[in-house]
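Visitor: Quick one, fold the following:
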Amino acid sequence: MNSIEIKIDDSNKYERLDKLLAAENADWSRSQVQIWIKEGHVKVNDGESRSNYKVQPGDTVTLLIPDPEPLDVLPEDMNLDVYYEDADVLVVNKPKGMVVHPAPGHLSGTLVNGLMAHCKDLSGINGVMRPGIVHRIDKDTSGLLMVAKNDMAHESLVNQLVEKSVTRRYQAIVHGIIQHDKGTVDAPIGRDKQDRQSMTVTNEHSKDAVTHFHVLDRFAGFTLIECQLETGRTHQIRVHMKYIGFPIVGDPKYGPKKTPNIGGQALHAGVLGFKHPRTGEYLEFNAPLPAEFQQVIEDLKKSH
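Guide: The predicted structure is shown next:
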């Protein structure tokens, strides 16, 4: 059972207890936090409290995170697009529409289900729900992911992510014409107070986020760009491009109401590079744009 401790000061005083805790981790819903509070896993100054308690300056909030209940995640035979595999790591090209790992209520059809059928061994650091998973991309984002087949590899790849030495480049089509050829968005990302299922640029309960981009092509009202991640926050590219006024085409969460319906955002993780955990050799992989993404580009060129 893990625990976190939060000291209340002027930056977070008078906030509801459940809201405060839900903002600490993008994977925690407010309803889940309320259950933890009700079950007594949350203490304020060593005493139990209520979800609607408004924290005071000087309070100490302690959350004892209960261990997840083991769930029966079953292997499923899938035609995975594997780019590289050895005894330590695997690189796979995830198709658009596939969820990376199971969650309660969604235990099948995920990349993890396919990996469990494909591999005998996957790292166990992230538990039974996320075996081998080092990083994620959104359901409707296609592209390359690195997978750890043992704990040594997992720790090495995570450390490379923390050290910002992993190469991650994405292609995206955005609304609007970006006039400058390249730029950097350096803006912290946290939970959106108005919508707990969304992220936003904010200075409250946020984490540093940096996205570099450059223009590949321009069309009538749209721009094709390549983004390079320096950090890897939830929905980072989608949030940052919306923040600077160029939301990603087809994005149902962060895009405008009038956006081409292409079944999700036009975002593809095309380039992935890292040092091999055992040999130290730098490996880099390039996955071409999916056919439907390429078709959108062709249609824009014709209209232009």
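Visitor: going forward, measure contacts and count neighbours with C-alpha atoms only.
Guide: OK.
Visitor: following the helix or strand where M241 lies, which helix or strand comes up?
Guide: M241 belongs to helix 236-243 when elements are defined using DSSP states H and E. Note on helix 236-243: by DSSP H and E, the next helix or strand toward the C-terminus is strand 267-275.
Visitor: by how many degrees do that next one and helix 236-243 diverge?
Guide: Interaxial angle, strand 267-275 versus helix 236-243 (axes from the mean of the first three to the mean of the last three C-alpha atoms, to 10 degrees): 130 degrees.
Visitor: let's see this one next to it:
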Amino acid sequence: MLRVLKYNIDFSHINYTVEKFLLELGYTRKIITHLKKYEKSITINGKWAYVKNKLQLNDILTVTLSETNDNNIIPNKLLFDIIYEDEDILVINKPAFMPIHPSLKNYDNTLANALTYYFNSKNESIVFRCITRLDRDTTGLCIIAKNRLAASILNAQTKKHEIQKIYVAICEGEIDNSGEIEAPIAREKESIITRCIDFEKGDYSKTLYKRLRYNKKADISLVQLKLLTGRTHQIRVHMKYINHPLIGDFLYNPHNTLMNRQALHSYKLSFVHPITREKMDFVAPLPTDMQKIISEITI
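Guide: Have a look, this model is predicted:
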């Protein structure tokens, strides 16, 4: 799949080298090295250019990103919703019970399989790069990068906590109106999956929460959560830590069977587009199984 990007050089970038200009835009040295391997992947005014060439006013710098999809993901027609798509990204509303990546027990039922089928049907091919990953049973919004530059810039935003993620969950009991949970998370001993609170060996973790509704009859709360860090199972572990575990969470609350999965939904994503630098905001409504549980409780 090709992505062609054109830049019109203005006064602020006169005498910049191509390399310096691209680094300023978010290209990594690894991407630039990759570009150097291919003829005419970088041109100035239509002529093949080197990364040490200097730019002049009104030059047209063209960068052609190309790559071959060789990850051997099996295409499979699976249901999922595309909230937004352009040349660089997709925003997906992932359904429940769909893993992100193929694994030994989930070889052809993942989001990667579904997107491979989707792009094959359009005679396109991309390397699957999921930026904001979700657990298998968690629903909602996640970002897919369609090229290595978009992925690099979005991953940098993730590391700087510039991608804002808001979740909605249903938890046991009547939670406080609002608060924060600041407790370090570590891998539980002798487990490759389960996490726990560990004040000696855990990684710093912080979650903000706000109660949206409380159903006294069912003794459940609808809660909005904002992650200030991005640890594995962070919301699930933090909510258990304050004695309000998520309903249906077989791993951290196995005795609750109100749902057949943890009641957790990636509700809102806000970030800056990696190429256009436009502010992007997306919302995905609650899935039907969570709506059914909360019945008259709405956001």
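Visitor: picking up where we left off before, so what secondary structure elements neighbour the helix holding M241 of structure 1?
Guide: In this structure, helix 236-243 of structure 1 packs against strand 195-201, strand 210-218, with contacts taken as 3 or more C-alpha pairs under 8 Å, 6 or more residues apart in numbering; DSSP states H and E.
Visitor: what's the mean deviation for it versus structure 2?
Guide: Its matched residues in structure 2 lie on average 0.4 Å from helix 236-243 of structure 1 after superposition (mean C-alpha distance after the TM-score superposition for structure 1).
Visitor: Relative to structure 2, which residues correspond to that helix?
Guide: Alignment note (TM-score structural alignment): helix 236-243 of structure 1 is matched to residues 234-241 of structure 2.
Visitor: ok, and what's touching the matching stretch?
Guide: Residues lying outside stretch 234-241 of structure 2 but in contact with it, judged by C-alpha atoms under 8 Å, 6 or more residues apart in numbering, are 171, 181, 183, 185, 195-197, 205, 207, 225, 227, 245-246, 249, 252-253.
Visitor: Drop anything exposed from those.
Guide: For these, burial is judged from neighbour counts taken by 16 or more other C-alpha atoms under 10 Å, and it is met by 171, 181, 183, 185, 195-197, 205, 207, 225, 227, 245-246, 249, 252-253.
Visitor: Tell me which stretches of structure 2 form helices.
Guide: Under the criterion DSSP state H, structure 2 carries helices at the ranges 18-25, 29-36, 111-121, 148-159, 234-241, 288-294.
Visitor: Just put those helices in a markdown table and tack on distance to I42 of structure 2 and mean neighbour count.
Guide: Rendered in a markdown table, the data for the helices of structure 2 read as follows (distance: least, C-alpha to C-alpha, whole Å; neighbours: other C-alpha atoms under 10 Å):
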| stretch | distance to I42 of structure 2 | mean neighbour count |
| --- | --- | --- |
| helix 18-25 | 9 | 16 |
| helix 29-36 | 7 | 14 |
| helix 111-121 | 26 | 20 |
| helix 148-159 | 14 | 19 |
| helix 234-241 | 42 | 22 |
| helix 288-294 | 48 | 14 |
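Visitor: how about those in a markdown table, adding distance to I74 of structure 2?
Guide: Rendered in a markdown table, the data for these read as follows (distance: least, C-alpha to C-alpha, whole Å):
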| stretch | distance to I74 of structure 2 |
| --- | --- |
| helix 18-25 | 34 |
| helix 29-36 | 27 |
| helix 111-121 | 6 |
| helix 148-159 | 21 |
| helix 234-241 | 31 |
| helix 288-294 | 29 |
